[in-house]
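**Q** no sequence on this one, just coordinates:
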């Protein structure tokens, strides 16, 4: 029977300690998560600025739902593009310094929407080997040739570009890599895109709101201005504390995406309530230097606290602080040891990360305190 194969595959995942498990939270997103009635000090969330439960966003939602209701009723290109969506897109474009922006329902939809709209058969995409799964899927959907270069290896990338005879070329990279926490060499990527007449698509899921002046993102952090060939993707469900994503770029690129991007056209527009909440979040991000400063202090405190211990922190100055453990059973044991101490840090295993590099993915937030970080450090030292 065809379903018996699924049973065998699930059993294989279980024997390799690769089964994922969902946990139901009984609390709002914050430093503490209540599961089965028990509070855990949580270092799991991508709510880097601690905005997911901010009163200003709650008030924006309450006010918006009274004015606009809960649903959009249609796709953006039919009847679902409402005034809050329009105001949000203009605010996003102005915030990152682009000519125009387009609001998508999720980051995944933005990523799989942009690549197939810019390239197709006979073209080539040059992608960092550690790109997010959504970017990998985006290339496969485009049917373009998929050339992967070693992580952040610009010499390798240039060799691939120079040898390519593709009609159109597209360089594709995360800005901040979600499992390593390091930053792509954005200036060099832009230089290579210019030299080889390629599109440059940057997914800034983990940099938007955290890096750059006033949280404008990784491009601003790198001092990289927009050009006609640069396409920027920002995620709004992480540091912004809401959900959705946007693509920013030249007016021509955004118009083309609006006309041809399937994941934008063929889906119901997000609730106008979300758009209103994101507009409120942008104001908090723009005025959030104190939050970003506190977050950097926490990062330094964690790194100093684990310095000299057996745990190997990957080099990252971002809120993502990965601790490489090694094998699946070992990382699960450490994660369970933390849970026994009332601390929740997720164990990340293959295929999300390479075999043999299973890790704890510590996510810090401006909502955490120094004492909470010290509690995590002490627990890790005890487990070491």
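**A** Thanks, I have it. Just so we're clear, the structure is a prediction, and the values are computed from it rather than from any experiment.

**Q** make it CA atoms for all contacts and neighbour counts henceforth
**A** Fine.

**Q** Quick one: list the elements packing against the top helix by length along the chain.
**A** If you go by DSSP state H, the chain has its longest helix at helix 289-306. Counting contacts by 3 or more CA pairs under 8 Å, 6 or more residues apart in numbering; DSSP states H and E, helix 289-306 packs against helix 370-383.

**Q** if we go to 10 Å?
**A** Using 3 or more CA pairs under 10 Å, 6 or more residues apart in numbering; DSSP states H and E, the elements in contact with helix 289-306 are helix 272-286, strand 312-313, strand 320-326, helix 370-383.

**Q** From residue 156, how far out is residue 150?
**A** To residue 156, residue 150 is 7 Å away according to CA to CA, to the nearest Å.

**Q** ignore the last one, residue 143
**A** Where residue 156 is concerned, residue 143 sits at a distance of 22 Å (CA to CA).

**Q** try this one side by side with the last:
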């Protein structure tokens, strides 16, 4: 235990210590943290559906009809009609033959990658891919080849080097910490040239990007060209869980091979019902997506004009790059004192020297909310000399 205490002390000295903030109100533009109302500018509930009355009604109806827990794994007693309906709806939404629901996005990634590949495979992974992709690659036992972030020439040369091997190219669709979009058209072209499979983690794009909210595959017009489309139910869809969509044979294979699907209790029926209702809202109501992306671009532009280092993107994720972990933490804490919650993102989540405030918008943020946040962010940043007065 002494070693653990020493290591914890070192983590604190480096400004990398993490604690929890407890919410005591619904996840919306305004919530309550530690007994205080704050403007929430960090939620992945991009469409602001976490407190939607229609979704609450769907959960209540499912509770009354099916009870509370699922009672078992999907392959024993835990598969409900709602699970089947959701998987069919997701397959339609993503333009694939079938889909398989997992309990979390993390479990979807490790289950799909480790279930598909083994030590005879080569996996090509973007250097900024999500931790769940990284862990899935490691669990598979495959040879892992990291390519430079969104660098297609680097990817091309590395795939070419290993041509002839069973291979998978895996990337985030939208990178969760930078908010940029992978060049899927080039990735698919390279994969087709060398007979590699493709997998896209669309957790931060599904429900947001594309004409119908179908994600990056739809945005690029490539839904039928991507072998595995992974996504989550916990962001735009305001529920819990993850999924993989693809050809029927792939989904049948993963149902029999993905350990994170096989060896866990199924999602509760109410959770599944919420995801189904949210998916229907996404498909029928395009306006919130439009408002969300317009507001994100407006705020991104204003922050750049104020002198912040902002990464270019066309998503609701706006990373404000600070650099030092301790400085980012200080900035976040000062904003919280002003009634705005934007957590500091520090290593190992992001590379050393790139600590940041990861600001995210919801479609339910008003322009008044954004103007208030902008003024306070600029004010505090000037006080801390993060930007010039």
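**A** Looks like it came in fine. Given the structure is predicted, the values throughout are model-derived calculations rather than measurements.

**Q** what's the mean deviation for the longest helix of structure 1 versus structure 2?
**A** For helix 289-306 of structure 1, the mean deviation from structure 2 after alignment is 1.4 Å (mean CA distance after the TM-score superposition for structure 1).

**Q** so what corresponds to residue 106 of structure 2 in structure 1?
**A** Aligning on TM-score structural alignment places residue 106 of structure 2 opposite residue 108 in structure 1.

**Q** That match - nearest residue in space that isn't next to it in sequence?
**A** residue 134 (5.5 Å; CA to CA, 6 or more residues apart in numbering).

**Q** tell me which element that neighbour falls in.
**A** Assigned by DSSP states H and E, residue 134 of structure 1 falls within helix 133-142.

**Q** what's the average distance of that helix to structure 2?
**A** Mean for helix 133-142 of structure 1 is 0.4 Å (mean CA distance after the TM-score superposition for structure 1).

**Q** now the angle between helix 133-142 and the following helix or strand past that helix, please.
**A** Moving toward the C-terminus from helix 133-142 of structure 1, the next helix or strand (DSSP H and E) is strand 145-149. Angle, strand 145-149 of structure 1 to helix 133-142, by axes from the mean of the first three to the mean of the last three CA atoms, to 10 degrees: 150 degrees.

**Q** what's the average distance of the next helix or strand after strand 145-149 of structure 1 to structure 2?
**A** Per DSSP H and E, strand 145-149 of structure 1 leads on to helix 154-163 as the next helix or strand towards the C-terminus. With mean CA distance after the TM-score superposition for structure 1, helix 154-163 of structure 1 departs from structure 2 by a mean of 0.6 Å once superposed.

**Q** Whichever helix or strand comes after helix 154-163 of structure 1 aligns to what range in structure 2?
**A** Sequence order places strand 169-174 as the next helix or strand after helix 154-163 of structure 1, per DSSP H and E. Using TM-score structural alignment, the residues of structure 2 aligned to strand 169-174 of structure 1 are 167-172.

**Q** distance from the matching stretch to structure 1 after superposition?
**A** Mean for stretch 167-172 of structure 2 is 0.5 Å (mean CA distance after the TM-score superposition for structure 1).

**Q** Could you list which residues are in contact with whatever residue of structure 2 lines up with residue 255 of structure 1?
**A** Mapped onto structure 2 by TM-score structural alignment, residue 255 of structure 1 lines up with residue 252. Residue 252 of structure 2 is in contact with 98-100, 246, counting by CA atoms under 10 Å, 6 or more residues apart in numbering.

**Q** Pull the most distant pair out of the residues you listed.
**A** The largest separation in these, counting by CA to CA, is between 100 and 246 at 8.9 Å.

**Q** Show me whatever sits in contact with both of those two.
**A** Joint contacts of residue 100 of structure 2 and residue 246 (CA under 10 Å, 6+ apart) are 91, 230, 252.

**Q** got the buried residues for the strand or helix carrying the last one?
**A** Just to be clear, that refers to residue 252 of structure 2. Here residue 252 of structure 2, judged by DSSP H and E, is contained in helix 248-257. For helix 248-257 of structure 2, burial by neighbour count (16 or more other CA atoms under 10 Å) applies to 250-251, 254-255, 257.

**Q** what does stretch 157-177 of structure 1 give?
**A** For stretch 157-177 of structure 1, by 16+ other CA under 10 Å, it's 157-158, 161, 164, 168-177.

**Q** How far does it stretch from one end to the other?
**A** The straight-line separation of the ends of stretch 157-177 of structure 1 (CA to CA) is 17 Å.

**Q** do the same with stretch 18-30 of structure 1
**A** End-to-end for stretch 18-30 of structure 1, by CA to CA: 27 Å.

**Q** And stretch 139-148 of structure 2, by the same measure?
**A** One end of stretch 139-148 of structure 2 to the other measures 22 Å (CA to CA).

**Q** Kindly name the residues of structure 1 that line up with it.
**A** Mapping stretch 139-148 of structure 2 onto structure 1 (TM-score structural alignment) gives residues 141-150.

**Q** Contacts made by that stretch with the rest, please.
**A** Against stretch 141-150 of structure 1 from outside (CA under 10 Å, 6+ apart): 112-131, 135-136, 138-140, 155-161, 164, 166, 168-172.

**Q** Now do the strand or helix carrying residue 332 of structure 2: which elements does it pack against?
**A** Following DSSP H and E, one finds residue 332 of structure 2 within helix 325-337. Here helix 325-337 of structure 2 touches strand 36-40, strand 317-323, strand 340-341, strand 344-345, strand 355-360, helix 367-383, going by 3+ CA pairs under 10 Å, 6+ apart.

**Q** Where in structure 1 does the second one align, residue-wise?
**A** Right, the one you point to is strand 317-323 of structure 2. Strand 317-323 of structure 2 lines up with residues 320-326 of structure 1 when matched by TM-score structural alignment.

**Q** middle-most residue in structure 1, spatially?
**A** With distances taken as CA atoms, centre = their mean, the residue of structure 1 nearest its centroid is residue 205 (3.0 Å).

**Q** I'd like the distance between that one and residue 233 of structure 1.
**A** Following CA to CA, the distance that separates residue 205 of structure 1 from residue 233 of structure 1 is 7 Å.

**Q** hey, what's in contact with both of those two?
**A** 107, 174-175, 245.

**Q** and the angle from the helix holding residue 134 of structure 1 to strand 169-174?
**A** Using the same axes, to 10 degrees: helix 133-142 of structure 1 against strand 169-174 is 160 degrees.

**Q** List of residues touching the helix holding residue 332 of structure 2?
**A** 12-17, 33, 36, 38-40, 320-322, 338-347, 352-358, 373, 376-377, 379-381, 383-384, 386.
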